[in-house]
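1. When you get a sec, could you give me coordinates for this:
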Amino acid sequence: MNNTQPKLSLGPVLYYWSRDTLFDFYEQMIETPVDIIYLGETICSKRKSLRTSDWLTLAKKLAEAGKEVVLSTLALLEAESELKTLRRLCENGQFMVEANDMAAVNLLEGNSFVTGTSVNLYNTRALTQLAKLGLRRWVLPVELSRDTLADMQATLPEGVETEVLVYGRLPLAYSARCFTARAHNLPKDDCQYRCLDYPDGLTLSSQDKKPFLSLNGIQTQSACFYNLLPALDDIKSMNVDVLRISPQSRHTEKIVEIFHRCLQEPGNLAEDTVRLQRLMPMESCDGYWYGQAGMAEQAKAAISELG
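-> The predicted structure is shown next:
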C-alpha cells in the first residue's frame, strides 16, 4: 500500500471490435491521462481482429508513448490452441501479464504478474500464497464490498498493489456456451461472429422490460454500469493503488478525463458525478461496494451528501 495518488488504468476491451476500431481506439488512448493499459482478448479465442503478434506490436507502441502495458489472458480456456497462445503471452519477456485464470498463474510462477477480476481472491491468505509465486497487483473481485477490501488492505502482503474496477459493466460469469450465438439460434462453432454487431454487448431485459444483463459471447455482464466515482474519497482513504475503467465503444476518453480531474480536483466530485451519469447508456449501480445487491444504487445519496 502507499499514500500517493492512485493511478488510472484502462482494462482490456471486453467486446469484439474490428481491427481498425481497436487501433483507432488505442491511438486515442495515448492522448488520455490513463497510466496503465491492459491489452488482449479475455473472452473468446475466436475473436481474432488482432493476432498475438499484433497485440505485442501495439503494446510496444503504447509503452514508447509512456504507458505501462499489461497483457491480459483468456478467462476460460478450452482448447490446446488457447493454451499455446497463453504460453506465448506468459513468455513474452517484456510486458507484465494479467492472469485471468489459474492456468496462467501456474505458467507465470516466478515472474511478476497481475490477477484479474475472474481470479477469486477473497482473503489475504490467498494473496500471500500468490505473492510467493510472483503476484504484484490484484484486481478486487467485483462482488466484494468496501468493508471486505478495508479488511484485506490492513493485512496486504508487502509489495502487492490493489486495483479496483471503478467504472464499467460488471463481469459476472463465464460459460462454455456462447450466449450471443444462442440468441441468434446459432451454434457456438458457427456463430458467424455475431458479437461484432454488439460493440457494448447485447442487452437482456426482464419480463417487465427493465434492462437486466448484457450478453457478451460467453460472458454475462450487468446491464447497469458500475460507477464508484461518488465513492472516490472512500477508495483513496484505503490506499488503493489503481482505479480501473473498463473500455466502452463511446466516451471512454471523456470518462478517463472525468476520473483524472476528480483525482486532481476533488472539489468538483459532485458536479463530475452528474456529468458521468449523462454519458451512461444505462442506469448505474454500486450495490456490491456497499455490501448490498449488485443492482442497487447508492450514488444518488452520495451525490446529495457531497452537496
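2. Could you use CA atoms for every contact and neighbour count after this?
-> Fine.
3. now the strands for the stretch 51-200 of the chain?
-> 68-72, 96-99, 113-115, 135-139, 161-174 (DSSP state E, counting those that start in this stretch).
4. Present these as a markdown table; the columns should include distance to residue 188 and mean neighbour count.
-> Below are the strands of the stretch 51-200 of the chain laid out as a markdown table (distance: least, Cα to Cα, whole Å; neighbours: other Cα atoms under 10 Å):
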| stretch | distance to residue 188 | mean neighbour count |
| --- | --- | --- |
| strand 68-72 | 23 | 23 |
| strand 96-99 | 25 | 28 |
| strand 113-115 | 28 | 27 |
| strand 135-139 | 30 | 23 |
| strand 161-174 | 14 | 22 |
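5. next up, for comparison:
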Amino acid sequence: MKLTLGPVLYKWEPGAWRDFYFRIADEAPVDAVCIGEVVCSKRLPFFQDLLPEVMDRLGAAGKEVLLSSLAFVTLERERKQIASLARDADLLVEVNDITALTHMAGRPHTIGPYVNVYNEATLNWLVRNGTRRVCLPPELPASSVGALVKARPDVEVEVWAFGRIPLAISARCYHARLHKLTKDNCQFVCGKDPDGLAADTLDGQAFLAVNGVQTLSSSYANLIENLPDLASMGVASCRLSPQTCDMAAVSEVFRNVADGRLGPDEGRHALDLICDGVSFSNGFLKGAAGARYQTLVAAGSG
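-> All right, here's what the predicted structure looks like:
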C-alpha cells in the first residue's frame, strides 16, 4: 500500500512550511506528497516563492509531487489561478474543486477528497476525463469504498487515513469573525492556530476545529488498525494529512503496519505516544458516527 502526504491545510509560517517538507523529503517513507494551497487563496503568497525548492527537494528524494488546487473557488482571481495551474503546471494536478476540470481538457490528473465521488457512475465519468487516482471523501463507509475499488480496479483509490477530517468550507472566515475582523482584513489570524482552533460545545465537550473558512473535526482520523482490511479491499493508498505532530514518525508507523513489520494494535499505541493527548476517530469507515473510534471488522464480514 502506498502512502500519500496531503497538503498542509493550515497557515504555517513560511520557514516552518519549507522545513516541514524538507524533513518529509529526507525522513518520511511516503510515496507521494501534495503541496499547494487548498483552503484560502490569500495564504498562497506566503510560500509561493518556496514552491520550486520544495518540489526539487521532494523530487530528488524520490517522492511523487502533486500540485493541489483550491477546494472552493469564489473569486475571479481564484478562477484565473486554477486555469493557470491546469495550463502551466509540469506536475500532476490534484483537483479539489470540480470547476478545475473544465481546464484539464483530458490531461491526466488526480481527484482530491473535496470532490464528492460517492458512486461508480461518478468515478467512471472522471476516469473517462483523465482521472488517474481518486482520494475518496473521508465520510464514506467501507462498503462504499469497497464498491468503488471493485468498479474500477484500474484506478488507484486512496482513503483519508490520518489527521483532522475536513467537514465543510465556506465563503465566510470564522477565524476573522471570532477576532472581530472582516475576511478582507483578516490580518491572517488563522496563523495563531497551526493545528486549527478548537471549538467546544456549551458543555465544554470537544466538537470541531476552525481553520479560517474551513471546518474540521476535533479528533484526528486514524485508520492504522484498519490497514489490513483496507488492503484486502484493494485500496491503493492512504492519505496522511499534516498536523504539527511529528509527521515523519507518523508516516513511519503507517509504513511499518502496512508492510507487516508492526501489528495494527502496536501501531495504534505508537500513534498514541506521538500524538499525546489527541483523540482519534474512524467511525465514518464503519458507517457509524464519525467521531467514534472502533476497530473495523474483517472485509466481507457483517
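6. before we move on, back to that, next, format the strands of the stretch 51-200 of the first structure as a markdown table and append distance to residue 183 of the first structure.
-> Converted to a markdown table, the strands of the stretch 51-200 of the first structure look like this (distance: least, Cα to Cα, whole Å):
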| stretch | distance to residue 183 of the first structure |
| --- | --- |
| strand 68-72 | 27 |
| strand 96-99 | 29 |
| strand 113-115 | 31 |
| strand 135-139 | 31 |
| strand 161-174 | 16 |
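7. how near is the counterpart of residue 123 of the first structure in the second structure to residue 232 of the second structure?
-> Under the alignment (TM-score structural alignment), residue 123 of the first structure pairs with residue 119 in the second structure. With the distance defined as Cα to Cα, to the nearest Å, residue 119 of the second structure ends up 20 Å from residue 232 of the second structure.
8. do the same with residue 36 of the second structure
-> Counting by Cα to Cα - residue 36 of the second structure and residue 232 of the second structure are separated by 32 Å.
9. same deal with residue 56 of the second structure?
-> In terms of Cα to Cα, residue 56 of the second structure sits 35 Å off from residue 232 of the second structure.
10. between those two, which one's more packed in?
-> Remark: of residue 56 of the second structure and residue 232, residue 56 carries more neighbours, 15 against 12, as counted by other Cα atoms under 10 Å.
11. What's the more buried one aligned with over in the first structure?
-> So residue 56 of the second structure corresponds to residue 60, using TM-score structural alignment.
12. need the contact list for residue 296 of the first structure.
-> Contacts for residue 296 of the first structure (Cα atoms under 8 Å, 6 or more residues apart in numbering) come out as 285-288.
13. So the counterpart of it in the second structure: helix, strand or coil?
-> Using TM-score structural alignment as the criterion, residue 296 of the first structure maps onto residue 292 of the second structure. With DSSP: H, G, I helix; E, B strand; the rest coil as the basis, the three-state label of residue 292 of the second structure is coil.
14. rewinding a little: most neighbours of all the contacts of residue 296 of the first structure, which one?
-> Comparing the contacts of residue 296 of the first structure by number of neighbours (other Cα under 10 Å), residue 286 comes first, having 28 neighbours.
15. Chain neighbours aside, what residue packs nearest to the aligned partner of it in the second structure?
-> Using TM-score structural alignment, the equivalent of residue 286 of the first structure in the second structure is residue 282. What sits nearest to residue 282 of the second structure in space, not counting adjacent residues and going by Cα to Cα, 6 or more residues apart in numbering, is residue 293, at 4.9 Å.
16. What strand or helix carries the alignment partner in the second structure of residue 243 of the first structure?
-> In the second structure, the residue paired with residue 243 of the first structure is residue 238, using TM-score structural alignment. Element membership for residue 238 of the second structure, per DSSP states H and E: strand 237-240.
17. so how far is that strand off the chain centroid?
-> For strand 237-240 of the second structure, the separation from the chain centroid amounts to 8 Å (computed by Cα atoms, centre = their mean, to the nearest Å).
18. What's the first helix or strand after that strand?
-> Criterion used, DSSP H and E; the element after strand 237-240 of the second structure is helix 247-258.
19. Where does that next one end up in the first structure?
-> So helix 247-258 of the second structure sits over residues 252-263 in the first structure, by TM-score structural alignment.
20. Quick one: the helices in the stretch 151-300 of the second structure, in order.
-> 174-178, 227-233, 247-258, 264-274, 283-286 (DSSP state H, counting those that start in this stretch).
21. Next, format these as CSV and append distance to residue 91 of the second structure.
-> Output for these, formatted as CSV (distance: least, Cα to Cα, whole Å):
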stretch, distance to residue 91 of the second structure
helix 174-178, 32
helix 227-233, 27
helix 247-258, 23
helix 264-274, 32
helix 283-286, 31
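22. Looking at those, which is nearest to residue 89 of the second structure?
-> helix 247-258 (26.8 Å; Cα to Cα).
23. now the closest one against strand 156-169, angle please.
-> Here the directions of helix 247-258 of the second structure and strand 156-169 differ by 140 degrees (axes from the mean of the first three to the mean of the last three Cα atoms, to 10 degrees).
24. which of the residues in helix 247-258 of the second structure are buried?
-> Neighbour counts over helix 247-258 of the second structure (16 or more other Cα atoms under 10 Å) mark 247-255, 257-258 as buried.
25. For whatever residue of the second structure lines up with residue 82 of the first structure, grab the count of nearby residues.
-> Under the alignment (TM-score structural alignment), residue 82 of the first structure pairs with residue 78 of the second structure. Residues lying near residue 78 of the second structure (other Cα under 10 Å) number 17.
26. Could you find the counterpart of residue 145 of the first structure in the second structure?
-> Checking TM-score structural alignment: residue 145 of the first structure goes with residue 141.
27. for residue 217 of the first structure, same thing?
-> In the second structure, residue 217 of the first structure lands on residue 212 (TM-score structural alignment).
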